[in-house]
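Student: I'd like to go over a predicted model; first the sequence, then the structure.
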Amino acid sequence: MADAEQIVIVGASLAGATAAETLREDGWSGRIVLIGSEKSLPYERPPLSKDVLLGKAGTDSAQLHDQQWYDDHTIDLRLGTTVTAIDPAAHTVTLDDGSQVPYTKLLIATGSRVRQLDVPGADLPGVHYLRTAEESQALTEAYAAKPRVVVVGAGWIGLEAASAARERGCEVTVVEPQPTALAAVLGEEVGGLFADFHREHGVQFRFGTGVEGFEGTDKVTGVKVTGGEVIPADLVIVGVGVRPNTELAEAAGIEVATPENGSGIVTGADLQTKVADVYAAGDVVRWDHPLLGRSVRVEHWQNAKDTGAAAAKSMLGEDVSHDAIPYFFTDQFDLGMEYAGEVPRGTSYHVVLRGDPKSGAYLAFWLDDDNRVLAGMHVNTWDTIDAVSALIRSRKQVDPARLADTSVELSEI
C-alpha cells in the first residue's frame, strides 16, 4: 500500500487500537483514521470488572496509550464520533455529522453491547450494566456504600462483579435461570465448582430462577423473581451476555451470520470479508478457523488483541491464516483461572479433572467422544496453559486416566 492511501478503523476498541498499533509496528507510514463512539481513549475491559471494581485502580489504568502516543504515531483518533454508514462501492464511511471519510482499506472493530433485560422497572436508577469505563466507575463508587447487591446472571461478568462486591463488604445474591454458575460455558460439573467457591465467600445463589421485574419508585429496591418473591436490593448488576454490533456491516451488504449461527461478521481465516478491502476484528468477527475446522466468534480480551493484530497484517498484504486458540482468564477472590480452547454448543463431551478441586488448585479438561482435548483450564495452577493449548492443537487422542494423573507431566500425555 502506498503512503497516500488511508486505512479507516471503525471502533476505537482494543481490537481497533491494536490494529492501528500493529500497522505502525509493521512499518506502514500511510494515514490511519481510528473512529470511536465513546469519548474515552481506547482501553482494555478486563480491569473494569477486576481492579477498578475493587477500588484498587481508576479507569485510566485500563487505557492502552495516552493521547500523546496517538499523536506521536500520527494516528487520527476521532473520539465521540459515530460511523452511521459504510459505502463499499464508494469506499467511504459516513459520520454522524454527515461528513464522509474515504478509505482504501476498512477495518470494522465495532465490538459488542450488553444484552438488556426488557422487564418492568428495568430503567430504574440503581440498575447497572458493566461494559464501559463509565459504567465501571459508577459501580465502584456505588460499592463504597456497601449496598445490598443482586447480580442477574452467573456468567463471567456476573461472578466477577459478585466477587468484587463481596470483597468490598456488600451482601450479594446472584440470580440465574440455569442450574448452576457458568453452565453454558463450563457445564454443570465445573460450573458447580465455581458456585461452591463463591458460596464459601458468602455469595448467595438462586439457580433455576428468572427475573420478572425490578421494584422501586425513585430507585431500585428489589428484584422480583420467578414465583413473585422480591429479593431486597439497593443495587442491581445485570450481566446476561452481549450482542455483536453488526448493524453497520449488515446495512452495507457485508455478510453477517444469523443469531442461530452464532452471529458476527463473516470472514475467511485472513479476517477479510467477501467485500473487497473490508476486514473485521474483535468481538464482532466470525472467522473460518483453520485449526478447529469451523467458524468461531470469541468475546474475550485476548481475541481482540489477536484479531486486531492479524487483521492489520492482512490489510498490509501479509499472508495471514489466523489460528489462535481461544483464550481467556478471570480473577475472583483468591482464584485465578486461565482457559484455552472451545467446546461448541451441542457437542458431546466429558470432563477430566486433574488434581483435587477441594485443594483450590486443579485443572479441568473437556474431551470429545474420541478423547481429543477440546478445551482445558487451570485454577491456581500456573505455567500450564501452553501445555493445555498444545494438547488442543495436537488433535491427538489422549488417555483420560493419564491426563488425570498428576504424576504424569502434561508434555508426556
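Tutor: Yes, it's here. Residues are numbered from 1 along each chain as shown.
Student: make it CA atoms for all contacts and neighbour counts henceforth
Tutor: OK.
Student: where's the helix or strand encompassing Glu160 relative to the chain centroid, distance-wise?
Tutor: For Glu160, the element it lies in under DSSP states H and E is helix 156-167. From the chain centre to the centre of helix 156-167 is a distance of 16 Å (Cα atoms, centre = their mean, to the nearest Å).
Student: do the same with stretch 283-296
Tutor: The chain centroid and the centroid of stretch 283-296 are separated by 15 Å under Cα atoms, centre = their mean.
Student: Comparison target below:
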Amino acid sequence: MEPIVLVGGGLASARAAETLRAEGYDGDVVVVTAEAHHPYERPPLSKDFLRAESDRDVVFPLADDWYDNHGVEVRAATLAVGLDAADHVLTFADGRTLRYSQCLLATGSSPRPLNVPGTDLSGVHYLRTLDDADRLSRVILDCSLEGAGRVAVVGDGWIGLEVAASARTLGLDVTVLGRNSAPLAPVLGAEMAQLFADVHAEHGTRLVRDTSVARLVGSESRVVGVELDDETEVDADIVVIGIGATPNVGLAEVAGLDLRPGTQGGGIAVDGTLRTSHQDVFAAGDVASVPSPHFGRPLRVEHWAAANDGGVHAARAMLGADAPYDKLPFFFSDQYDLGMEYTGWVDADRGYAVVVAGSVRKRELVAFWVRDDRVVAGMAVNVWDQVDRIKDLIVGGHDVPRGELEDFVGS
C-alpha cells in the first residue's frame, strides 16, 4: 500500500503523524517539508525563543527521535511543486515523484510582502519560519548587548505586537507603524484595542497610527529608516514586517481542488472531516477553510489551535472517522505582563457590542463580543481557566443577560 503523505513542516503535520500512530495505523507515513527541520510550532518564534529565554527544543512538539522510533519518514528540505490528485502523485522541485494513498495538505501560509522600495536592504526581516527567528534573534540580541538599537515594526497585528514586546523587553528602542486607529482595532474593536495600545505605550513603545509606509530608506545597502506616507521618517537599524499572511494554496490550485473565495477568507475548501474536493486529499491548519457549525459559514483560522486540532482531526478522518470538526477558534498571546486567551469568532461587518467583566484598569478581565444578546467570542486577559466557560456560552447559542456577563469574573 502507498504511504499516507503529510505535506508541511508545521504543527498540523506533527499532530497528524502522532495521531496516525496513536490510533494504530501501522502503514508507511511520510512527512514532506520544504524546511530543513522536523515539524515545529510557531508561537514561540515571536516570544520566548526570539528573546533567547528558551532553548531550541521549545518549538518542536515531538522529539527528534520520535519519528524514527515510530517509523515515520521525514523528507526535510524537500519542496513539493505538483499534486496530481487523480493519480495520487506528488512531484518535487528536483523532479522526483512520490505516490500516496492519502495526502494531507498542511502547507500553512506565507508573510504578505510589503510592496515598497527598499525591502531588499540588509536589516529588513519577516518572521514566519524558524530560520527567520534565528536570524532576527541574533540581531536583536546583539543590539541588546550593545545597549542600543532602533526597531521599526511595520504592522500592528499579533505578530507585530509580540515582536515589539520582545524587542522592547530586551531594551531596544521600538516603534510600531500601524494603518489602524489602534493596534488590533479591526480584530478587537476600539475599546479592547486601546487596552493593548496602553500596555505598549506604558512600556515605552512608540505607536504611530493611521499611517502607511512609502519606502524603506537605506545607506550602503543597509536599512536606516522608514519613510511614511506623510514624508516623515522613522530611524531604524532593524525593520520587521508583519502585515499579515496568505495561505499557501499552490499545490491545491494546480491539482484543481476547490478553493474558497477571498470574501470568505480564502484557503482550501474542506468539509467537516477536513476532506477537500478530492476524497483522498485533506487539508488542515492555516490553509484549510473549514465549515463552522457554530457560525454557519466556513472559517480559515491562522492560529496554533487550528493546526493542533486540525492535524488530529484530519488523521482520524483518514482512518475512517466521519465526525465533523466543531472546534471553536482559539488563540493566545503574551505581551509584557499581559497574557490573553481568545475563543470564538466575530463578523465585524454585522456589528457587535463588547461587555466587560472585571477591571480594564487592573487588566484582569473577560471581554465578551455579543450580537443580539448572544455571545460570539470572549477574551480572558490575565484571568485564567475561563476558556471552557466562555466556550459553553458561545456553543449554547442562547441569550445571555448583560448583567450575567458583567458578573462573570468571580462568579
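Tutor: All right, it came through fine. Source: prediction; values computed, not measured.
Student: overall similarity of the pair, as a TM-score.
Tutor: After superposition, the two chains reach a TM-score (TM-score structural alignment, normalised by the length of the second structure) of 0.96; 405 aligned residues with a Cα RMSD of 1.2 Å.
Student: picking up where we left off before, residues in the second structure aligned with the helix or strand following the helix holding Glu160 of the first structure?
Tutor: Following helix 156-167 of the first structure in sequence order, the next helix or strand is strand 171-176 (DSSP H and E). Across the second structure, the stretch matching strand 171-176 of the first structure (TM-score structural alignment) is residues 173-178.
Student: what's next to that stretch, contact-wise?
Tutor: 148-156, 160-161, 164, 167-168, 204-212 (Cα atoms under 8 Å, 6 or more residues apart in numbering).
Student: what do you get for stretch 267-279 of the second structure?
Tutor: Contacts for stretch 267-279 of the second structure (Cα under 8 Å, 6+ apart): 85, 247-249, 252, 257-261, 281-284, 286-291, 300, 310, 313-314, 317, 321-326.
Student: which of the residues in the biggest helix by length in the first structure are buried?
Tutor: Secondary structure of the first structure per DSSP state H: the longest helix is helix 183-200. Counting neighbours by 16 or more other Cα atoms under 10 Å, one finds that the buried residues in helix 183-200 of the first structure are 183, 186-188, 190-198.
Student: Tell me where the stretch 251-400 of the first structure has strands.
Tutor: Ranges of strands in the stretch 251-400 of the first structure, per DSSP state E, counting those that start in this stretch, are 265-267, 278-280, 285-289, 294-296, 327-332, 335-341, 350-354, 362-367, 373-379.
Student: distance from the first one to the second structure after superposition?
Tutor: When the second structure is superposed, strand 265-267 of the first structure averages 0.3 Å from its matched positions, counting by mean Cα distance after the TM-score superposition for the first structure.
Student: now that strand: which residue numbers in the second structure?
Tutor: Going by TM-score structural alignment, strand 265-267 of the first structure sits over residues 268-270 in the second structure.
Student: same deal with the fifth one?
Tutor: On the second structure, the counterpart of strand 327-332 of the first structure by TM-score structural alignment is residues 330-335.
Student: contact partners of that stretch?
Tutor: In contact with stretch 330-335 of the second structure (Cα under 8 Å, 6+ apart) are residues 47, 158, 161-162, 165-166, 303-306, 339-344.
Student: So what's the gap between the match of strand 265-267 of the first structure and the chain middle?
Tutor: Offset of stretch 268-270 of the second structure from its chain centre (Cα atoms, centre = their mean): 18 Å.
Student: Quick check: chain neighbours aside, which residue is closest to Ala309 of the first structure?
Tutor: Ala19 (5.0 Å; Cα to Cα, 6 or more residues apart in numbering).
Student: residue in the second structure matching the one you found?
Tutor: Using TM-score structural alignment, Ala19 of the first structure pairs with Ala16 in the second structure.
Student: What count of nearby residues applies to its match?
Tutor: Ala16 of the second structure has 28 neighbours, counted by other Cα atoms under 10 Å.
Student: Then Gly55 of the first structure?
Tutor: By the measure other Cα under 10 Å, the count of residues near Gly55 of the first structure is 17.
Student: which residues touch whichever residue in the second structure pairs up with it?
Tutor: In the second structure, the residue paired with Gly55 of the first structure is Ala52, using TM-score structural alignment. The neighbourhood of Ala52 of the second structure, defined by Cα under 8 Å, 6+ apart, consists of Ser137.
Student: With Trp369 of the second structure instead?
Tutor: Each residue near Trp369 of the second structure by Cα under 8 Å, 6+ apart is listed here: Val346, Tyr352, Ala353, Val354, Val355, Val375, Val376, Ala377, Gly378.
Student: counterpart of it in the first structure?
Tutor: Aligned partner of Trp369 of the second structure by TM-score structural alignment: Trp366.
Student: How about Asn382 of the second structure?
Tutor: With TM-score structural alignment as the criterion, Asn382 of the second structure matches Asn380.
Student: how close does Val242 of the first structure get to Lys219 of the first structure?
Tutor: 25 Å (Cα to Cα, to the nearest Å).
Student: Same check on Asp334 of the first structure?
Tutor: From Asp334 of the first structure to Lys219 of the first structure the distance is 33 Å (Cα to Cα).
Student: the more surrounded of the two?
Tutor: Taking other Cα under 10 Å, Asp334 of the first structure and Lys219 do not tie; Lys219 has more neighbours (17 against 8).
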